[in-house]
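# Any chance you could fold what I've pasted below:
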Amino acid sequence: MSDPIHIVCPQCEAVNRVAQERLRDAPVCGKCSQALFSGRPLEADSARFTKHITRNDIPVLVDFWAEWCGPCKMMAPHFAQAAQRLEPAVRLLKVDTERSQDLAAQFAIRSIPTLALFRGGREVARQSGAMDAGRLVAWVQSQLNI
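The predicted structure is shown next:
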């Protein structure tokens, strides 16, 4: 049996310890009893972003986007499909660069959509431009060797 890993609850933000082999068993939060994985990306402001990047032991894929961006809107349903395919191995977040300009500046987001993959609190890969769900999942899997 492997060591438990930390998973941040998408509802109450509590940090849960979950055995790795139990991730696919629909784990629920110990605090609010909600599902730890919903198969949908989470909207994230600066505080939520920081908590998920620093406290999740699974990789986190972030879509930096904006409401006015046509390619961002085109990619949104593909990003949602990718969440269904990548969870529980990867948490997916969406960061609106207009509402979270601090994050856009901190990570030097120059074009959108930009996907950034984080592991252990650090950015490990980045890709700009819209992708369909298949390419997106393949890109993440190639970066993480999964």
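
# CA only for contacts and neighbour counts going forward, please
Noted.

# Can you list the residue ranges for helices in this structure?
For the chain, applying DSSP state H gives helices covering 46-55, 70-86, 101-106, 133-144.

# okay, the angle between the last one and helix 70-86?
Our comparison of helix 133-144 with helix 70-86, counting by axes from the mean of the first three to the mean of the last three C-alpha atoms, to 10 degrees, yields an angle of 70 degrees.

# on contacts alone, who are the packing partners of helix 133-144?
In terms of contacts (3 or more C-alpha pairs under 8 Å, 6 or more residues apart in numbering; DSSP states H and E), helix 133-144 is packed against helix 70-86.

# May I see the buried residues of the helix it packs on?
Within helix 70-86, the residues that qualify as buried are C72, M75, A76, H78, F79, A80, Q81, A82, A83, Q84, R85, L86, counting by 16 or more other C-alpha atoms under 10 Å.

# Could you also give me the structure for this second sequence? I'd like to compare it with the first:
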Amino acid sequence: MKTLRSTTVKCVACGRANRIPAAAEGRPKCGNCQSPLPWIVDAGDDDFTEIAEKAAPFVLVDLWAEWCAPCRMVSPALEQVARELAGKVKLVKVDIDKNPRLMRRFGAQAVPTLLLLDKGEVIARRTGAAPAPALRSWVEQSMPAGWPAGEG
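Take a look at the predicted model:
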């Protein structure tokens, strides 16, 4: 099994840098103040199951391509949504040119294609770019009834 990477994220609440693994149990919290941290990672054909399907929070998957202008426009908006919904959503970015099996698996015929997963199951799908408020609204409206909006 290959070693999964990690990223460093600065806590919005206290400013402390935290290392977050690409895949882990639970939801990342700041080691200093315990505030939820945004979880934004890249995944591919070989590690998608470990990174995305086994994640505890809902997973927002961004199927994108480097050559795609709308993909480049929506990326900062998705990262903003991931920060705003820290502890509730994990953003997993998949470059379809480097990971064609995932593109085929999810039937992506256009990019960007956004998927919302709950325990590995697709519960919502959207194609195209949109501003952060529209994306956040789509994510929140796609959550199952009784979604614990106040927990993190």
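
# Mind checking the TM-score on these two?
The TM-score (TM-score structural alignment, normalised by the length of structure 1) is 0.75; 126 aligned residues with a C-alpha RMSD of 2.5 Å.

# between the helices of structure 1, which one is nearest to P27 of structure 1?
When those are compared by C-alpha to C-alpha, helix 70-86 sits nearest P27 of structure 1, at 15.4 Å.

# Where does the closest one end up in structure 2?
Per TM-score structural alignment, the counterpart of helix 70-86 of structure 1 in structure 2 is residues 69-85.

# Who are the contact partners of the closest residue to V111 of structure 2 other than its chain neighbours?
When the adjacent residues along the chain are set aside, V111 of structure 2 lies closest to W64, with 5.5 Å between them (C-alpha to C-alpha, 6 or more residues apart in numbering). Neighbouring residues of W64 of structure 2 by C-alpha atoms under 8 Å, 6 or more residues apart in numbering: C71, K93, V94, D95, I96, V111, P112, T113.

# do that again at 10 Å, thanks
Contacts for W64 of structure 2 (C-alpha atoms under 10 Å, 6 or more residues apart in numbering) come out as 70-72, 74-75, 93-97, 103, 108, 110-114.

# that older thread, I'd like to know which of the helices of structure 1 lies nearest to R119 of structure 1.
helix 46-55 (7.5 Å).

# hang on, the earlier thing: mind checking which of the helices of structure 1 is nearest F37 of structure 1?
Closest to F37 of structure 1 of the helices of structure 1 is helix 70-86 (C-alpha to C-alpha; 9.3 Å).

# for that closest one, the distance to its chain's centre please.
12 Å (C-alpha atoms, centre = their mean, to the nearest Å).

# Also stretch 118-138 of structure 1?
Taking C-alpha atoms, centre = their mean, one finds the center of stretch 118-138 of structure 1 at 9 Å from the center of the full chain.

# and if you look at stretch 12-19 of structure 1?
Here the centre of stretch 12-19 of structure 1 is set off from its chain's centre by 15 Å, with C-alpha atoms, centre = their mean.

# Same check on stretch 136-145 of structure 1?
For stretch 136-145 of structure 1, the distance to the chain centre is 13 Å (C-alpha atoms, centre = their mean).

# next one: stretch 74-87 of structure 1
That offset, for stretch 74-87 of structure 1, works out to 10 Å (C-alpha atoms, centre = their mean).
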